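In: coords please:
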Amino acid sequence: MELLTLQHFAGCVGQAFDLSLGESTVPLTLAEATPGTTPILPGMLRAPFSLIFRSGSAIVLPQQIYRLKNASLGALDIFLVPVARDTQGIVYQAVFN
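Out: Below you'll find the predicted structure:
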C-alpha cells in the first residue's frame, strides 16, 4: 500500500467520496485538504496533513475507520472523526501524521 500524502488529495477537493456502510453508502464531499501545523521531524515518512469531509446527512456517524471510494483515488480506508454540525450537515476530519 502506498503511503498517502497531501498531494494525493489536493486535486480531489470538491470531489465526491462514497462512504460504505455495508449495503448502503453515504455521500461525502472533500471540502479541504490542508498541511498540518506540526513541523516535519527527522524520520517522518510524510508531512502531516488534514482532510475535511462534509456530509449532507443529519445522522452523525461514530468515529472509526471507513471505506471511502473516489473516482480518482479508488477505495481507501480512512479514520474519520465527526467534528462539527451545521445547517449543511455533518463535518468529518481525518488527520494524517
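In: okay, CA-based contacts and neighbour counts for the rest of this
Out: Will do.
In: beyond the strand or helix carrying residue 68, next helix or strand please.
Out: Using DSSP states H and E, residue 68 sits within strand 64-70. As assigned by DSSP H and E, the chain's next helix or strand after strand 64-70 is strand 74-86.
In: check the secondary structure at residue 7 for me.
Out: helix (DSSP: H, G, I helix; E, B strand; the rest coil).
In: how far away is it from residue 61?
Out: 27 Å (Cα to Cα, to the nearest Å).
In: cool, residue 14 as well?
Out: 21 Å.
In: stretch 17-36: end-to-end distance?
Out: 22 Å.
In: let's see this one next, to set against the first:
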Amino acid sequence: MPLDGQIRVNRSGAWHTSEADRRDRTMLESCTVESFTRHLGERFRVYAGQDEPFEIELIQASGLGRESTDSTSGHGSRSAFSLLFRGPAGILLPQRIYRLEHAEMGTFDLFLVPVGPDQSGQRYEAIFT
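Out: Here you go, the predicted structure:
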C-alpha cells in the first residue's frame, strides 16, 4: 500500500485527504485501549521520512480514567488512554505525526512524543482522548 498520506490543499485553501486517510482516521477514532492491548509486545513499522522504515514495539497500553466525547466524529465517547512504544536506542524521533503500519491493524498516522530512554531503547507515547 503506498504511503501517500499527504494533506492536500486546494485553491481555496481548504485541505482534504485521500479516502484511505479518512478510513485511517475513522479507525483511530473508534479505537479503545483494548484495541491495542491485544497487540502488546508486537512491532509497528514507523515511516519517518527516511529511506528505510524501522520498527517500534508496543510495550504498554493504559487507560487514563476519563471519558471524552467527540461530537464532530459521530463516534460518541470513549475512555482516554495512552500507548507507550519502545524504539531503537540509536534513533530519536522528534515529536510529530508519523505513519505507522501493523500487520493486523493496517496503516495509520499517529502523533508520537519522545518520553525518554529506558535500558532497552527510546520510548514514545501517544495519547488518545
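In: give me the TM-score for this pair.
Out: Superposed pair, TM-score by TM-score structural alignment, normalised by the length of the first structure: 0.88. Supporting alignment: 96 aligned residues with a Cα RMSD of 1.7 Å.
In: list the buried residues for the top helix by length along the second structure?
Out: Counting residues, the longest helix found in the second structure (DSSP state H) is helix 19-30. Within helix 19-30 of the second structure, the residues scored as buried using 16 or more other Cα atoms under 10 Å are 21, 24, 28, 29.
In: out of these, who's nearest residue 54 of the second structure?
Out: residue 24 (20.3 Å; Cα to Cα).
In: sec struct for the residue of the first structure most remote from its centre, please.
Out: In the first structure, counting by Cα atoms, centre = their mean, residue 42 sits farthest out from the average C-alpha position, at 25.6 Å. Look at residue 42 of the first structure: counting by three-state DSSP, its state is coil.
In: ok, the residue nearest the centre of the second structure to residue 120 of the second structure distance?
Out: Centroid-nearest residue in the second structure: residue 110, 2.4 Å away (criterion: Cα atoms, centre = their mean). Distance of residue 110 of the second structure to residue 120 of the second structure, computed by Cα to Cα: 22 Å.
In: what of residue 35 of the second structure?
Out: Taken as Cα to Cα, the span from residue 35 of the second structure to residue 120 of the second structure is 25 Å.
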